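Undergrad: Sharing a sequence plus its predicted fold:
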Amino acid sequence: MAEAIWTIGDVAATGPLAGVRVLDMSSVVMGPLATMMLADMGANVIKVENKGGTHAGDMMRYAGSSPTGDLGPIFMALNRNKKSVTIDGREELGKAQLETLLREADVFFHNVRMAGMARLGLDYESVKAINPNIIYIHCCGYGADGPYGKRQAYDDLVQAASGWADLYAKRSDGPPSYTPSLVADKTVGLFATIATLAAVVHRQRTGEGQFVSVPMFECFTFFNMVENLYGQTFPGDGKFGYTRSINPRRRPYPTKDGFIAIVPYVDRQWARFFEIGGRPGVFEDPRFSTYEERTKHTGDLYAIIEEVAATKTTDEWVELLDKEDIPAMRFNPIEKVPDDPHLKATGFFMDMAAPHIGPYRTLRHPIAFTGSPANQRLAPQSIGAQNSELPSAANDG
């Protein structure tokens, strides 16, 4: 266990956003992922949660077992480097506290439906009246101009509506299915990070804040359709779905003793792969000799790769393909990912400790800044841990 006890103020922010102040009223996954990325990169993020009973605050605090009671595993993964305060925006004290925090903020970030924020006096025009240059980030379900504008959005709903779940049906000729990951939430969270960074740059250049809407449905449909608009890109009757990505044989290939991912890409790699695999004539086949033809006949090509992969052990393939500079990776069951030698060497999984948590495991920020490195300086906080720092000590949490 690393010798690391995190308390407020132990480590200074070193990332490129040091000095940027974010008031964060987001919850669950999409918003907290975005604000954690900002916090890792140095922003001073204050997470505002609602008061309540035994399950007050962000519901992700209680998803999964935890020795702390209010710091569940998913919440832990999404809420480091943030201070936690509880405020009741319906009370006069809470309104005054929020107004003070908003005056001091550069960014106001939330994923609450706008009607609810308007009832609290926290819609864009009201917040702009408090802080004219505020950057107001609203992570919403759907763009306000469309017929879904007032609906709720969740990961499953957006996977279904965006065509993402249909990719599984197209691949298997079976029923549609959801990806076993909160892929829409996390993807759109990164869109929100990008949007916030762009708005910060705009304000630095012009002095102007602005309202920024990050609609989950539109963002994830954009993400999905980058490659899957495909045959519908130009006029005609082409099909949706990139032939390579929806092919049922696009998967780790069985070897003699396990599985491996093999992706020859350029012509030289394809030719050499088939030579090594004892099938030197394959690349001369007109179906596979050019990139365009390989794309048309992806299924046939993958079937041959699968046959060739089965002729050697995983270790044999890794050694051979690495030597030949042919892209390949050992298949890792999720339980083995922390033992991956590359991730171990880079210290990606970090064993940490904090007084209010005890030992825990977290992930290193994945982006490397040579001049302004992201850092971890504050463990995920118990609900209301920084209430004493709020304007007016009368807030008893």
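TA: Perfect, I can see it now.

Undergrad: use CA for all of it now, contacts and neighbours both
TA: Will do.

Undergrad: in stretch 313-323, what counts as buried?
TA: Of the residues in stretch 313-323, 313, 314, 317, 318, 321 count as buried by neighbour count, 16 or more other C-alpha atoms under 10 Å.

Undergrad: Now, those residues that are in helices?
TA: Within the buried residues of stretch 313-323, residues falling in helices by DSSP state H are 314, 317, 318, 321.

Undergrad: Below is structure B, check it against A:
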Amino acid sequence: MPGALDGLRVLEVGDLVSAAYATKLLADLGADVVKVEARRGDLARGRGPFPRNTPHPDASGLFLYLNANKRGITLDLTHPRGQAALEALAGRTDLLVHNVHPTLMAAHGLDYERLAAANPRLVMTSIAPFGLSGPHASYRGPDVVTWSAGGISTLNGLPGEPDLPPLKAFGDQSGFQAALNAAVGSLGALFARLGRKPIQPLCFVECRDGWLFLCAVEEHQWQSFVDLMGNPEWGGLEVFANRLARGANFDALEPFLQEWCRDRSVHELYEAAQRRRIPFAPVSTMGDLLASPHLRARGFFATLAHPVAGPVTMPGAPYKLSGTPWQLRTPAPTLGQHTADVLAEAGIDAAALSAAGVV
């Protein structure tokens, strides 16, 4: 079945999340993505989780998720012949996405003027902690730095406590957010270059068997919730008369909600609320999501066989396209798996580069 981005050629250079996830979004829609790794391999290959907790560069759960549907090659981009090979590959590529630090771009052959001289239609997307210009362009910025510098770690206030200490979300959230922006920006540039046209307080309560998120912001939702609870006397108190009052007096309201939910089942309340059009939601664990009948019916999770890691179940794309759906076509490449094939397509002698220690 055709993909929405069939025929689009993409080169990816870098490590870890941001460049890899940006190009994964494109690969899932049919783009031919060639991942260029250093000879040591992407640093993500050293991140877990690993099957049976046994580290292996071709079995990292993070790497397998980020790099399915891609071809993979190795090149030493600090070597002149490696840079020449990159230039040849860029000459037949629509988009190059990288997250090499701005201070290291030139040393890795990532000079847009030079690459575009051979391919004026090339789009190059550079993902950098603080951009390519400005007084902070040379600063280093791993995830916790960019998360903090961007101000997101301060967005954790509660009613009456707007100034709680900063918090850091789990995982490389800055990397994933940067990847989304990079993918969208890249597609916008490609549309222009290639002439294509585009297509209230939070309340978590602990139930008998897990956690539930309560959301009844609109007045009709709140009244339906009060009815679901059997119209308790406190539900009619003046201090809870409207959503502004409930927000201002949430410290008084929350214990009533916690007590009522404590001995009830998460899914019992979830289903009952949804029948009344109250948007409650269970707080799902990873196991809950894997077992979800809804996600199974939508075919969200997909299992792909990998020659080293074995069967790998991973999340699918967060969208559905009727005519050009995303597909998991190939597993993440083993280190350098496609080096000879991809270089041969560009007329480059991989054996000679191997002998020179470039690949």
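TA: Done, it's in. Since we're looking at a predicted model, the values are computed, not measured.

Undergrad: Now do the SS call for the most centrally placed residue in the first structure.
TA: Per C-alpha atoms, centre = their mean, the C-alpha nearest to the average position across the first structure is that of residue 186, at 3.3 Å. Secondary structure state of residue 186 of the first structure, per DSSP: H, G, I helix; E, B strand; the rest coil, is helix.

Undergrad: tell me the contacts of it?
TA: Taking C-alpha atoms under 8 Å, 6 or more residues apart in numbering as the criterion, residue 186 of the first structure is in contact with 29, 30, 33.

Undergrad: Tell me the counterpart of the first one in the second structure.
TA: Superposed on the second structure with TM-score structural alignment, residue 29 of the first structure falls opposite residue 17.

Undergrad: what about that match, how many neighbours?
TA: Other residues within reach of residue 17 of the second structure, judged by other C-alpha atoms under 10 Å, total 25.

Undergrad: Was I right to think it contacts residue 175?
TA: Yes - under the criterion of C-alpha atoms under 8 Å, residue 17 of the second structure lies in contact with residue 175, with a separation of 5.4 Å.

Undergrad: thinking again about what came up before, distance-wise, check the residue mapped onto the residue nearest to the centre of the first structure from the second structure relative to residue 66 of the second structure.
TA: Across the two structures, residue 186 of the first structure finds its equivalent in residue 176 of the second structure, going by TM-score structural alignment. Residue 176 of the second structure sits at a distance of 10 Å from residue 66 of the second structure (criterion: C-alpha to C-alpha, to the nearest Å).

Undergrad: Determine the residues that are contacts of both of the two.
TA: Here residue 176 of the second structure and residue 66 share the contacting residues 17, 21, scored by C-alpha under 8 Å, 6+ apart.

Undergrad: Mind jotting down where the strands sit in the stretch 251-397 of the first structure?
TA: 253-254, 259-262, 328-330, 349-354, 358-363 (DSSP state E, counting those that start in this stretch).

Undergrad: What range does the shortest one cover in the second structure?
TA: In the comparison with the second structure, strand 253-254 of the first structure aligns to the range 205-206 (TM-score structural alignment).

Undergrad: can you check the fourth one too?
TA: Strand 349-354 of the first structure corresponds to residues 301-306 of the second structure when matched by TM-score structural alignment.

Undergrad: Buried residues, that stretch. List them.
TA: Counting neighbours by 16+ other C-alpha under 10 Å, one finds that the buried residues in stretch 301-306 of the second structure are 304, 306.

Undergrad: ok, residues contacting it?
TA: By C-alpha under 8 Å, 6+ apart, the residues outside stretch 301-306 of the second structure that reach it are 290, 295, 311, 312, 313, 314, 315, 316, 328, 330, 331, 332.

Undergrad: That one vs the first structure, average distance?
TA: Once the two are superposed, stretch 301-306 of the second structure sits an average of 2.3 Å from its aligned residues in the first structure (mean C-alpha distance after the TM-score superposition for the first structure).

Undergrad: check contacts around the residue nearest to residue 328 of the first structure when sequence neighbours are not counted.
TA: Nearest residue to residue 328 of the first structure, sequence neighbours excluded (C-alpha to C-alpha, 6 or more residues apart in numbering): residue 262, at 4.4 Å. By C-alpha under 8 Å, 6+ apart, the contact set of residue 262 of the first structure is 252, 253, 326, 327, 328, 329.

Undergrad: Which of those residues remain contacts when I look at the second structure?
TA: Contacts from these that recur in the second structure, judged by both residues aligned by TM-score structural alignment, their matches' C-alpha atoms under 8 Å, are 252, 253, 327, 328, 329.

Undergrad: what would these look like in a markdown table with distance to residue 211 of the first structure and neighbour count?
TA: Converted to a markdown table, these look like this (distance: C-alpha to C-alpha, whole Å; neighbours: other C-alpha atoms under 10 Å):
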| residue | distance to residue 211 of the first structure | neighbour count |
| --- | --- | --- |
| 252 | 44 | 18 |
| 253 | 48 | 21 |
| 327 | 44 | 14 |
| 328 | 44 | 17 |
| 329 | 43 | 17 |
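
Undergrad: with the residues you listed in mind, which one is nearest to residue 384 of the first structure?
TA: Nearest to residue 384 of the first structure out of those is residue 329 (C-alpha to C-alpha; 44.2 Å).

Undergrad: And the closest one, how close does it get to residue 367 of the first structure?
TA: From residue 329 of the first structure to residue 367 of the first structure the distance is 21 Å (C-alpha to C-alpha).

Undergrad: ok, the match of residue 29 of the first structure - contacts?
TA: Remark: with contacts taken as C-alpha under 8 Å, 6+ apart, residue 17 of the second structure is in contact with 44, 66, 172, 175, 176, 179.

Undergrad: let's see 10 Å
TA: By C-alpha atoms under 10 Å, 6 or more residues apart in numbering, the contact set of residue 17 of the second structure is 42-44, 62-63, 66-67, 99, 143, 172-179.
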